[in-house]
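In: Using only what follows, build the 3D model:
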Amino acid sequence: MKDWHCKCGNLGISCSAIFSLYNTLGDNVQCRTWHLAGLPVDTFSVDNAIVVSHSRRWPLMIDPQGQARKWVVNMEKENGLQIVKQTDPAFLRILEISLQKGQPLLIEGVGEELDPILDGVLLKQTFTQKGVEHVQLGELITEYHPEFRLYLTTRLRNPHYLPQVTIKVVVINFIITQLGLENQLLGLVVAHERPQLEEKKNRLLVESAHNHRALQRTQEKILEVLSTAGQNLLEDEKAIDIMSSSRVSMNVF
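Out: Below you'll find the predicted structure:
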């Protein structure tokens, strides 16, 4: 990274002195939401979550402590998350229903090999029939909902995945870091010794996330008004109303 930075400087290319995935792709409101869902607050975990949300391939998360599973379950529970193992008798049926309804699916307990029936889903080899997207599951063809999301987790600490697997998924190491462990232990101690304080902290985190989300929506409304308003902004009643309500909201924050 240092060599790359030096070469950019020699070529007159502007670049940050310290690279940060969060500063490049992160979203403050989204990160707060992730933390509320159980994502550890350390930079390593946040970067992992950013990769999960931006990757074109479905994530296979190395998760011996269950951190990623907890985060995914809390994050997707309102969206009808389905949880299954490859060894479950109803695995294929649950996969098919999730694909059709666009429900998020968590396949947990993955080993070092993936069921070949997942190939079409992992590679996103969809095709259109009668105007509807479909995907093939072995010999079965089923509808593919555009809102479908897939997560895979493994409890193996040091799995060895062959290239045939790694080209189909993005492998992400969610092993807990020292900072993440310290924060969790601190939370457990505070929850035991001062439960009211821990409850207040969680409540403030929720309020903060809601406020930042509302602030972001307000900013988007203002930008929309400015881009669509005519030459005389003061004569646009809709623009004036939105600006006035936005001012009230800003004062609240």
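In: all contacts plus neighbour counts: C-alpha atoms, from now on.
Out: Fine.
In: If you count neighbours, what's buried in the host helix or strand of residue 93?
Out: In the assignment (DSSP states H and E), residue 93 maps to helix 91-101. Using 16 or more other CA atoms under 10 Å as the test for burial, helix 91-101 gives 92, 94, 95, 96, 97, 98, 99, 100.
In: Proceed likewise with the subsequent sequence, for comparison:
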Amino acid sequence: EWALEGLPSDELSIQNAIMVTRSSRYPLMVDPQGQANRWIKNREKHRISQNPGMCITTLTAKNLKDQLEFTMGEGLCLVIENVENEVDPLLDPVMDKAIIKKGKNLYINVSDQNMDYKEKFSMYMTSRLPNPHFSPELSAKVTVIDFTVTLKGLEQQLLGRLISMEQKSLEDTLAALEEDVTNNTKSLQLLDKQLLDRLSNSQGNLLEDTELI
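Out: Down below sits the predicted model:
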């Protein structure tokens, strides 16, 4: 699935993707070559397409607070590009996930303002600096992930490109098969969930429920 989203297939990129998707903290990606940024934008293209102007930003954007409020309230994603060594303190309560619950509603207090927060909200930060010096305080609030391409990773990526150029038909077939496997896996997961829901809500003798069988 990650390869279909444009993630390079070398070992380091895959390990980094696991950290991005599994970490409980928001990722801050060291990304001199821009590969992580491209992957995230492809991965989140459906949410970004709903309002690109609000979902992609920089720390110097004049409307950063408005973008943050909008994406958190709508459960979208916020991609902050070109981060340098420091991050705006405006983001501190968001990075801390200082969520306030009032009844059924969730909020995060940003600059003395309670902003709506949806659990689907995601935030990604990328830095083009090859050797950034993030403060210990910032590093404790986020998951710093180094996407800098190594020599071994570059060799693996170039080999993959060479194979795709020389055996394009096989590469296209493989890509199509990978997409089919991904789609079929998602379908099976959905069917499993529907079956479990039916079983948990079923009443009476299961053997007499012909539709369920």
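In: if we can go back for a sec, now for the helix holding residue 93 of structure 1, which elements pack on it?
Out: Contacts defined by 3 or more CA pairs under 8 Å, 6 or more residues apart in numbering; DSSP states H and E place helix 91-101 of structure 1 against strand 82-85, strand 140-143.
In: 7 Å instead, please
Out: On a contact count with 3 or more CA pairs under 7 Å, 6 or more residues apart in numbering; DSSP states H and E, helix 91-101 of structure 1 meets strand 140-143.
In: Give me the mean deviation of the very next helix or strand once past the strand it packs on from structure 2.
Out: Helices and strands here follow DSSP H and E; after strand 140-143 of structure 1, the next one along the chain is strand 150-154. Comparison of strand 150-154 of structure 1 with structure 2 after fitting gives an average deviation of 0.7 Å (mean CA distance after the TM-score superposition for structure 1).
In: and if you look at stretch 181-189 of structure 1?
Out: Using mean CA distance after the TM-score superposition for structure 1, the mean distance for stretch 181-189 of structure 1 is 3.1 Å.
In: What are the buried residues along that stretch?
Out: residue 187.
In: so how far is that stretch from its chain's centroid?
Out: Relative to its parent chain, stretch 181-189 of structure 1 has a centroid offset of 23 Å by CA atoms, centre = their mean, to the nearest Å.
In: so how far does the helix or strand containing residue 108 of structure 2 sit from its counterpart in structure 1?
Out: Per DSSP H and E: residue 108 of structure 2 is located in strand 105-110. Superposed on structure 1, strand 105-110 of structure 2 shows a mean distance of 1.8 Å to its aligned residues (mean CA distance after the TM-score superposition for structure 1).
In: how about that strand, aligned to which bit of structure 1?
Out: Under the alignment (TM-score structural alignment), strand 105-110 of structure 2 falls on residues 132-137 in structure 1.
In: in that stretch, what's buried?
Out: 133, 134, 135, 136, 137.
In: Which residues does the strand holding residue 108 of structure 2 contact?
Out: Strand 105-110 of structure 2 is touched from outside by 90, 93, 94, 98, 99, 100, 101, 114, 115, 116, 117, 118, with contacts defined as CA atoms under 7 Å, 6 or more residues apart in numbering.
In: try 10 Å
Out: 65, 68-69, 72-73, 89-94, 96-101, 113-119 (CA atoms under 10 Å, 6 or more residues apart in numbering).
In: Report the buried members of those.
Out: 68, 69, 72, 73, 91, 94, 97, 99, 115, 116, 117, 118.
In: quick one: which of the residues you listed is nearest residue 24 of structure 2?
Out: residue 97 (9.8 Å; CA to CA).
In: now the closest one: how far from residue 108 of structure 2?
Out: Look at residue 97 of structure 2 and residue 108 of structure 2: by CA to CA, to the nearest Å, they are 8 Å apart.
In: Which residues are in contact with the counterpart of residue 20 of structure 2 in structure 1?
Out: The equivalent of residue 20 of structure 2 in structure 1 is residue 52 (alignment by TM-score structural alignment). Residue 52 of structure 1 makes contacts with 46, 58, 59, 60, 61, 151, 170, 171, 172, as judged by CA under 10 Å, 6+ apart.
In: Name the nearest residue to the last one, sequence neighbours excluded.
Out: Spatial nearest neighbour of residue 172 of structure 1, chain neighbours left out: residue 61 (4.8 Å); criterion: CA to CA, 6 or more residues apart in numbering.
In: Please pull up the equivalent of the one you found in structure 2.
Out: Correspondence of residue 61 of structure 1 to structure 2, assessed by TM-score structural alignment: residue 29.
In: sorry, back to before: are we agreed that the residue nearest to residue 172 of structure 1 is in a strand?
Out: Yes - checked against DSSP: H, G, I helix; E, B strand; the rest coil, residue 61 of structure 1 lies within a strand.
In: how near is it to residue 114 of structure 1?
Out: 13 Å.
In: now do residue 98 of structure 1
Out: Note on residue 98 of structure 1: its distance to residue 114 of structure 1, by CA to CA, is 18 Å.
In: Which neighbouring elements make contact with the lengthiest helix in structure 2?
Out: In structure 2, with assignment by DSSP state H, the single longest helix is helix 168-201. Judged by 3 or more CA pairs under 10 Å, 6 or more residues apart in numbering; DSSP states H and E, helix 168-201 of structure 2 is in contact with helix 151-166.
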